[in-house]
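S.K.: Below: sequence and its predicted model.
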Amino acid sequence: MGDILVGACSWTDRELLSSGWYPEGHRGAEARLRYYTTRFPLVEVDSTYYGLPSERNSALWAERSPAGFRFDVKAFSLLTGHPTRAGALPADLRSASAGPRGRTEADPELLDEVWRRFAGALEPLRRAERLGTVLFQFPPWLAPGASATAMLRRCRERTEGWPVAVEFRHPDWWRPDRYASTFGLLAELDLTAVAVDMAQSLPTSIPPVTPVPSARLAVVRFHGRSRAWGTGSKEDRFRHRYSPEELAPWTSAVREMADRAREVHVLFNNCCGDAAVRAAETMNRLLGTPSGAAREEDSTDSAFLF
């Protein structure tokens, strides 16, 4: 059975910082991360979706985390086809990128440079064997079809050798009549499929399927079960506290995924107050998995390399 790692989708979320979860004396950037790694072996970096990461920050994250800890890094919005403000780019790229209403035009040369900088910024995590995967969360309008398939192939060409996880937000990808073709495409490209837990009462709800097309990694992201998904404020969308009764049915599914992958990442994205870290603590108890980063591992087998 593969390793099961549980964590939250942020350790710096403002609502988490004000929740009291971090004890006194652990409020600075370094102290927060070091404390977090004593509680969980995994975290998702979501700030990299909103702005390009920096090599300096990656080096600091690697330095402040123990061996065996994993950072799953969310891909920058421009790389996943989302609207991106010119202000989200480094200053030297903004003047050449401005389009209508301040949105970034996806100029090929600009994309080349953004891809280059994004990859370079992650290099310290890769060298330190802290990089778990790069998460490409595609927009809800990316429906299955020839153009979407071509986009996935181009993305894989850009990320050859990277550990990459794909989360679809259009529900048709995992409908019963398309499941096999979606699974086959991801398996061909050696892309990890992200399983999703969310409210199932919405037209945009992603089915709670657990595909494992890549033997090296499987990922589950828990978004909460708010009916306000896709509407309202961030707090409205993610305001949900998982109960043990809601999480318990997932334990067998996660263990089955671990039978098919060398590592399974279980991440809680209900980042409202301390709800995500509390749910992760509950899941650790239900699974009986280690609460911190220290665990025995064969670094040549479990480390993902570019």
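M.R.: Structure's in. What do you need?

S.K.: going forward, measure contacts and count neighbours with C-alpha atoms only.
M.R.: Noted.

S.K.: Let me see the contact set for the spatially most central residue of the chain.
M.R.: Closest residue to the average C-alpha location of the chain: L135 at 4.5 Å, with CA atoms, centre = their mean. The contact partners of L135, taken as CA atoms under 8 Å, 6 or more residues apart in numbering, are 72-75, 164-167.

S.K.: can you put the residues you listed in JSON lines and add neighbour count and distance to V194?
M.R.: Formatted as JSON lines, the contacts of L135 follow (neighbours: other CA atoms under 10 Å; distance: CA to CA, whole Å):
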{"residue": "D72", "neighbour count": "22", "distance to V194": "12"}
{"residue": "V73", "neighbour count": "25", "distance to V194": "14"}
{"residue": "K74", "neighbour count": "23", "distance to V194": "12"}
{"residue": "A75", "neighbour count": "28", "distance to V194": "14"}
{"residue": "V164", "neighbour count": "26", "distance to V194": "10"}
{"residue": "A165", "neighbour count": "25", "distance to V194": "6"}
{"residue": "V166", "neighbour count": "19", "distance to V194": "6"}
{"residue": "E167", "neighbour count": "19", "distance to V194": "5"}
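
S.K.: Please compare the first structure with the one that follows:
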Amino acid sequence: MAILVGTASWAEKSLIDSGLFYPPDAKTPEARLRFYSSVFPLVEADSSYYAIPSPATAQAWVERTPPAFVMNVKAFRFLTGHATDPAVLPRAVRELAGAGGRLVYRHAASEVREAIWHHFLLALEPLRAAGKLGLVHFQFPPSVVPSPRVIAHVEDCVERLRGATVSIEFRHRAWWDGGQRSAETITWLRALGVVHTVVDGPQGAENSVPAVWEATHPEIALVRLHGRNAAAYNAPAKTAGERFDYDYPDHELEAIAKQVHRLSFSARNTHVVFNNCDRDKGQRNGMTMMRVLAELQKQPIDFEAYQAPNGMLARLQPEERAAAQEQLPDATAAGPQQLAVEVQTRHYGRVEVTFRVHTDKRHKARRSFWSACLARPI
């Protein structure tokens, strides 16, 4: 179980211009990525949203980062339904598209769609081959609301990326409008085998979504932090940094870290990505988050606080729980009060299930029994 913290992009102009994160001698793209990856174990490649990187560029990312480094890649904007200027397309695709205005996925010719998918998948290949590809992140625009057409498109995207791990981020509150709608969305994402994105961001607008602290994939949970600058979120902005200009104070980071720590018991790995990309705010907040999480992970688990299902325990099959419980000795008030055993599960592989002894005081004999209280992947 690992929690990886990073930022969305390592080459934001305001970050480089600020001189607050990179040392003075990190003057080239190679030097900056090498320095970044010496500080953080994870990054989200955000430039891939604006233009599909070449395989050579992706190979350079591989060569400039440590062996265990993880890179999430943001899906190209055309694939998520954003209007796209043909000028940013690879030359061969641009020639195929011909003259015309901005391209939108649902209206584009099938041969243009297929060509764009081809180039995007080629760009992922160097990272995948090196074992450094984390998530392929699809951030859909606020115009994307629940509908049969949208659902079919999302499912098609997931099918095309079979073999990669896809994360989904919706930016319209219709996906999370009340408990029933939220449950339907989470159930669908879980059935698709994709990673739900827990979003921390400004509230109060149509494109504001609540933080739904759920994991839908056994391998990875994802948290993306956009800052909480409600005034700037939908205001005209020249850069992403202006829109996401927010510096999380320590008390907010500490509260979020506790939620991240709890979520981490629901998946083998948890990714935390700071998208408050003005100057060095994301990097500073990310480093603080890593320190807070390191302290939390040193502390013994407060099982009373974790008594509510963390997502995984609730989804173990009855026979899997029974197989774990068969490994335990008889429960007695005088014996061990807490034990953890391993069991093989269908969806999560090897899982450690923690049991605690409970005593029913309503019976004269004070009957004791084992009760499962937590499950986490190994």
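M.R.: Ah, there it is. Every value quoted in this text rests on a predicted model; they were computed, and no experiment measured them.

S.K.: still on that earlier bit, need the counterpart of the residue nearest to the centre of structure 1 in structure 2.
M.R.: Superposed on structure 2 with TM-score structural alignment, L135 of structure 1 falls opposite H137.

S.K.: Mean per-residue distance, the stretch of helix or strand that match belongs to versus structure 1.
M.R.: Using DSSP states H and E, H137 of structure 2 sits within strand 133-139. Here the mean offset of strand 133-139 of structure 2 against structure 1 after fitting is 0.5 Å, by mean CA distance after the TM-score superposition for structure 1.

S.K.: Where does the following helix or strand past that strand end up in structure 1?
M.R.: Scanning forward in sequence from strand 133-139 of structure 2 by DSSP H and E, the next helix or strand is helix 148-160. Here helix 148-160 of structure 2 aligns to structure 1 at residues 146-158, judged by TM-score structural alignment.

S.K.: and what of stretch 263-278 of structure 2?
M.R.: Using TM-score structural alignment, stretch 263-278 of structure 2 pairs with 257-272 in structure 1.

S.K.: counterpart of W11 of structure 1 in structure 2?
M.R.: Aligned partner of W11 of structure 1 by TM-score structural alignment: W10.

S.K.: dump the residue contacts of that match.
M.R.: 32-33, 36, 43, 45.

S.K.: List only those of these flagged as buried.
M.R.: When those are checked for burial by 16 or more other CA atoms under 10 Å, the buried set is 32-33, 36, 43, 45.

S.K.: Reformat those residues as CSV; add distance to H196 of structure 2 and secondary structure.
M.R.: Formatted as CSV, the buried ones among the contacts of W10 of structure 2 follow (distance: CA to CA, whole Å; DSSP: H, G, I helix; E, B strand; the rest coil):
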residue, distance to H196 of structure 2, secondary structure
R32, 30, helix
L33, 27, helix
Y36, 26, helix
V43, 18, strand
A45, 18, strand
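
S.K.: from these, which is closest to T216 of structure 2?
M.R.: Nearest to T216 of structure 2 among these: V43, at 21.2 Å, using CA to CA.

S.K.: where's the closest one relative to G6 of structure 2, distance?
M.R.: Applying CA to CA, to the nearest Å, the value for V43 of structure 2 to G6 of structure 2 is 5 Å.

S.K.: With C277 of structure 2 instead?
M.R.: 12 Å.

S.K.: How about V93 of structure 2?
M.R.: From V93 of structure 2 over to G6 of structure 2 (counting by CA to CA), the distance is 32 Å.

S.K.: more crowded one of these two?
M.R.: G6 (30 against 20; other CA atoms under 10 Å).

S.K.: Just confirm that one is within a strand.
M.R.: Yes: counting by DSSP: H, G, I helix; E, B strand; the rest coil, G6 of structure 2 falls inside a strand.

S.K.: so what's it up against?
M.R.: 40-44, 271-274, 283, 286.

S.K.: Show me where structure 2 has its strands.
M.R.: Using DSSP state E, the strands of structure 2 run over 2-8, 42-45, 70-74, 133-139, 165-169, 195-200, 220-225, 269-274, 338-345, 349-360, 367-377.

S.K.: Provide the aligned range in structure 1 for stretch 243-254 of structure 2.
M.R.: So stretch 243-254 of structure 2 sits over residues 237-248 in structure 1, by TM-score structural alignment.

S.K.: End to end on that stretch, go ahead and measure it.
M.R.: Counting by CA to CA: the opening and closing residues of stretch 237-248 of structure 1 are 23 Å apart.

S.K.: same thing with stretch 72-91 of structure 2?
M.R.: End-to-end distance for stretch 72-91 of structure 2: 25 Å, by CA to CA.
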